[in-house]
Structures are given as structure tokens and as C-alpha cells.
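Undergrad: Make a model of this:
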Amino acid sequence: MQPYFFPYLGHFSLIAAVDEWIVFDITQYTPRTWMNRNRILHPSTGWQYITVPLSNSSISIKTSEARVLNLSEAKTCIIGKLSHYKKKAPYFEAVNAIVHEVFDTATDDSLVQLNVGGLNAVCCYLGIPFNYRICSDLNLSLPENLRPGEWAPEICSMLGATSYVNPASGQNIFDPTDFARRDISLHLAQSPQFVYNTAPYPYEPNLSILDVLMWSSPTVVAEAIRNGVVINEKISPKFSE
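TA: You can find the predicted model right below:
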């Protein structure tokens, strides 16, 4: 999966459902995506973005090459937006500590490292194992000009994986036969919506895990993550019964 910035709860359900997580950072970077921004409640209405500005946001770079413009300023801006809920959200201090930890322990300006640090910090807070490898560190000899749906089966095959799990929302990019001919099973994960109390503010769905954690106990969130994903196998037609 691409390295997203404090993604929504369903992303962590997927992490909890797999044995190993491959951080997919070897293709063209796409600006204005969930890799450098996400959403939290807005204090007036709806939601607002929390963003990590980049010094080189461009389609001419690979995701692994994306660099944060200024870690300290990005952290200050995000903490400022979260601070609206200091006296309202019951778990504000825990989330505040997570954000500080992730930014303060970043060893360089790599967006990928920052985002992986965020995933790891949230998983540690919730007691969810996060066994990962970063694709650009693996030095895989992959074929050139792979289509979007071909990366996953190719990488799985090279790493000796026997199954692959992807969110059901992205199933249309895959051809199950690409997995079947490599003896790899393709699974699709569906995560039901997790609704939580944000009073006195209206609830907004599918926000960043930071928003979820501000309003919900780690025990409740961890349970929703572990039990909230349904994984089905997508069978290639030629192997159907």
C-alpha cells in the first residue's frame, strides 16, 4: 500500500489483517493525495485538511523521493488545528503526544519515513502488530512498464507471498488471473463504517485516524480495527466452481 499520512481507520484494519505490510513507494508520486494530507473535524462545520507541505511535490519524482518542506512548521500547524478540541475531545492529549512523537523522532525529511512513523506510532498506541518492509529498500528487479494492477502480483511473487489483501474499493484494477497463475490468492477487504461520538460537533465519516483517536478510547478503536474488516477471496473465473 502507498504510504498515507495518518490514514482512516480502515487502513489500520487492513494492517491488522495481514502478516506483512509492504510500503509501496517506488512509483510516480501523485500530488494532492492522502500521502501528504488528511482530514479532521472543522470547529465550525464539516471537516478541514491537515497537510504536510513538500519541498518537491511533483509527478517527476518517485514517492520515495518526496521530501517534507519543514517538519517543525508542519507539526505546529497540525497541532494548532487539533488544539480546537483540547477541552472537548476526551483523548486529545494522547493524540497530541502521538503527533509530537512522530514529528520529533523523524530522522530526516522523507515523507515516506514520516508516514511510516505515523502508522507505527498509532499501531503501538493501539497494541496492533505492524510488521512492515519498505519497497524501495528491497531492491527488487521488477519488469518495466507495469500497469497499476500488475505491481502487486509481481511483488508478491518475488517476495514468496501466497496471498494478497487489498481494499475492495480498488478491486477493479486487478485481474485475478495475474495472481492465480502465480499461485497467489487475491483477497478483498471491506471495512464497515465506525461511528463515534464527537459531541458537541456533528459526526463526519472517514476522517483521519487522529480524529477517531481523539474521541474514542484505544480499547474501543483497537476492537473496531481487529473485528471491523471482512475479507473475501476474489476467484479467477477459470478456477471457479
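Undergrad: CA only for contacts and neighbour counts going forward, please
TA: OK.
Undergrad: Now the terminal residues of stretch 134-153, how far apart.
TA: One end of stretch 134-153 to the other measures 16 Å (CA to CA, to the nearest Å).
Undergrad: I'd like the structure of this one too, to check against the first:
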Amino acid sequence: MRHLSGSVAMSLKVAIMQPYFFPYNGYFRLFSAADMFVVLDCVQFPRRGYVHRNQLSDSQDNPQWLTLPLLKADRDATRICDLRFAPAPLNVMLDQFRRFPCLTKLTAIPGLSRSILDFERTPVEYLVDNLRQVADLLELRRPTILSSSLDISSEFKAQDRIIEIAKRVDARHYINAPGGKGIYDPRAFADAGLTLNFLSEYQGSFKSILERLLTEDAKTITGELQRNTILEHVSV
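TA: From the prediction side, this is the model:
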């Protein structure tokens, strides 16, 4: 990892989050508010979360799951970075696509279309590349790295792991989603030389960004995101 120096290091803001499968627009506020995005892939895979699935509208405008075809693995010991695709993942995905009218418009965004259909990579690479595709469409290009590339010791758990990741990339400010307010101790971050900030509660659509990009103008989505990228400082 290349270390930053001088005033850059003193002001670097980092966001650290699990890679979600085409999350809602509010997720991308982490790209907007931070200078660097660290993909938290060195932690346990949450089977009921949004890492491998999201909801899109079916032909009756009802939300239904679109799920990545993953190879079965140990329920309690599989990290996100260790995930692998099940056999014939493209066929499985295309079969699911038939339920979602918005996906007939994928060819209108060629880069996104190619990315969502490319399974010649690991699931975490797939997820990160799709996040980058969306960030580009929203004009939110940020340096993005995998936490697994930092070789963080297993002795660091939960909050301590986040702090260690932030220190490894020479960050001075940690940006987190509002859901983390009850999890993180501001004093622990301050003692590590880090400022802790939370995004405000999101006041926009919670639909998958994939469906929105295929049915709305990207500038409208970006405007909504910018209006909602408000940081709340946490006092120690």
C-alpha cells in the first residue's frame, strides 16, 4: 500500500463498507463524501444481506429478489473475498432476468451491460467492478481498494478492524453510514487519531440503483445523492 504524505494524508477521508449488489442510491454517498473507498471483503459473508442480492420490480411492479448464483460454502467461516460462483452463473442470471422488465433496457448502458453479464472473475471482483461502473455513471470516481489486500490480522475485530484499515491507508477521517451510530465509539477513533463522521439519514428512493439507472436520468439520481450527502460530526 502506497503511503500518502503531508497535507494529503492529514486530510484523507475514507469510507469502508461491504460490497453490495447494486445497492440503493444512498450507499453511493460514501463515494461522494470520501476521498477513498475501501471494500470491506475480509469479513464474514452475511447470507441475509445485500452483498449477493437486491430487489427489482417485476412486471406487476412488485419487488422480487435478483440473486447472484454463489457456490455453497461454510455458513460461518466464509469471508466475502472467499466467495465463488456456482456453475453456469450466466445462464442462471439470464433466467432470472426474464422477471424484471427494467433489465430489457440494459443495452442502453453498454459498460454496465457488459459488467453485469461478466462472470469470468470472482464474486468480489464482480461486485466491485459493478460498483465502479455505477460510480462512474454518477461521476463519483474514487480510488477503491480491497480490505483483504491489506493483510489485517484476524486479532482485529469489528470496530478495531475498521480503525486498523483506516490507519493502514493513512486516513484521518472515517465516514460511515448512519446505521453505524450505535456501533462505533467516537473516543476509540479519537484515540487512534481519527475523526468519526456519519452521513445523515437518507431522504430519497431505496430502490436498487440498477433499476433506477435503467428507468431514470442519471443526473436526477446524482442530484438526489448530492442533496443527501450531509455529514454529521460526532463529538467525543
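Undergrad: roughly how far apart are the residue mapped onto G117 of structure 1 from structure 2 and G111 of structure 2?
TA: Taking TM-score structural alignment as the criterion, the aligned counterpart of G117 of structure 1 in structure 2 is D129. Using CA to CA, we find D129 of structure 2 at a distance of 10 Å from G111 of structure 2.
Undergrad: ok, those two, which is more surrounded?
TA: Neighbour totals were compared for D129 of structure 2 and G111, and D129 leads with 17 against 14 (other CA atoms under 10 Å).
Undergrad: mind listing what that one touches?
TA: With contact set as CA atoms under 8 Å, 6 or more residues apart in numbering, D129 of structure 2 has these partners: S115.
Undergrad: Average offset of the host helix or strand of it relative to structure 1?
TA: Using DSSP states H and E, D129 of structure 2 falls within helix 123-137. Relative to structure 1, and after both are superposed, helix 123-137 of structure 2 has an average distance of 1.0 Å to its aligned residues, where the measure is mean CA distance after the TM-score superposition for structure 1.
Undergrad: now the helices for structure 2?
TA: Ranges of helices in structure 2, per DSSP state H, are 6-11, 29-33, 89-97, 110-116, 123-137, 158-168, 186-191, 209-215, 218-228.
Undergrad: Tell me which of the ones you listed lies nearest to R79 of structure 2.
TA: Taking CA to CA, helix 123-137 is the member of those nearest to R79 of structure 2, at 10.2 Å.
Undergrad: any idea how far the closest one is from the chain center?
TA: Distance of helix 123-137 of structure 2 from the chain centroid (CA atoms, centre = their mean, to the nearest Å) equals 9 Å.
Undergrad: Flag every buried residue along it.
TA: By neighbour count on 16 or more other CA atoms under 10 Å, the buried set for helix 123-137 of structure 2 is 123-124, 126-135, 137.
Undergrad: would a markdown table of those with distance to A73 of structure 2 be doable?
TA: What follows is the buried residues of helix 123-137 of structure 2, written out as a markdown table (distance: CA to CA, whole Å):
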| residue | distance to A73 of structure 2 |
| --- | --- |
| P123 | 13 |
| V124 | 15 |
| Y126 | 18 |
| L127 | 18 |
| V128 | 21 |
| D129 | 23 |
| N130 | 23 |
| L131 | 24 |
| R132 | 27 |
| Q133 | 28 |
| V134 | 29 |
| A135 | 30 |
| L137 | 33 |
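Undergrad: re earlier: hey, which of the helices of structure 2 is tucked in deepest?
TA: Most buried of those, by mean neighbour count (mean count of other CA atoms under 10 Å): helix 29-33, with a mean of 24.
Undergrad: Give the aligned range of that helix in structure 1.
TA: Taking TM-score structural alignment as the measure, structure 1 aligns residues 13-17 with helix 29-33 of structure 2.
Undergrad: For R75 of structure 2, which of the helices of structure 2 is the nearest?
TA: For the helices of structure 2, distance to R75 of structure 2 was read as CA to CA. The smallest value, 16.5 Å, belongs to helix 123-137.
Undergrad: circling back to that earlier point, touching the match of helix 29-33 of structure 2 from outside, list them.
TA: Taking contacts as CA under 8 Å, 6+ apart, the residues outside stretch 13-17 of structure 1 that touch it are 21, 128-130, 165-167, 189, 191, 225-226, 228-229.
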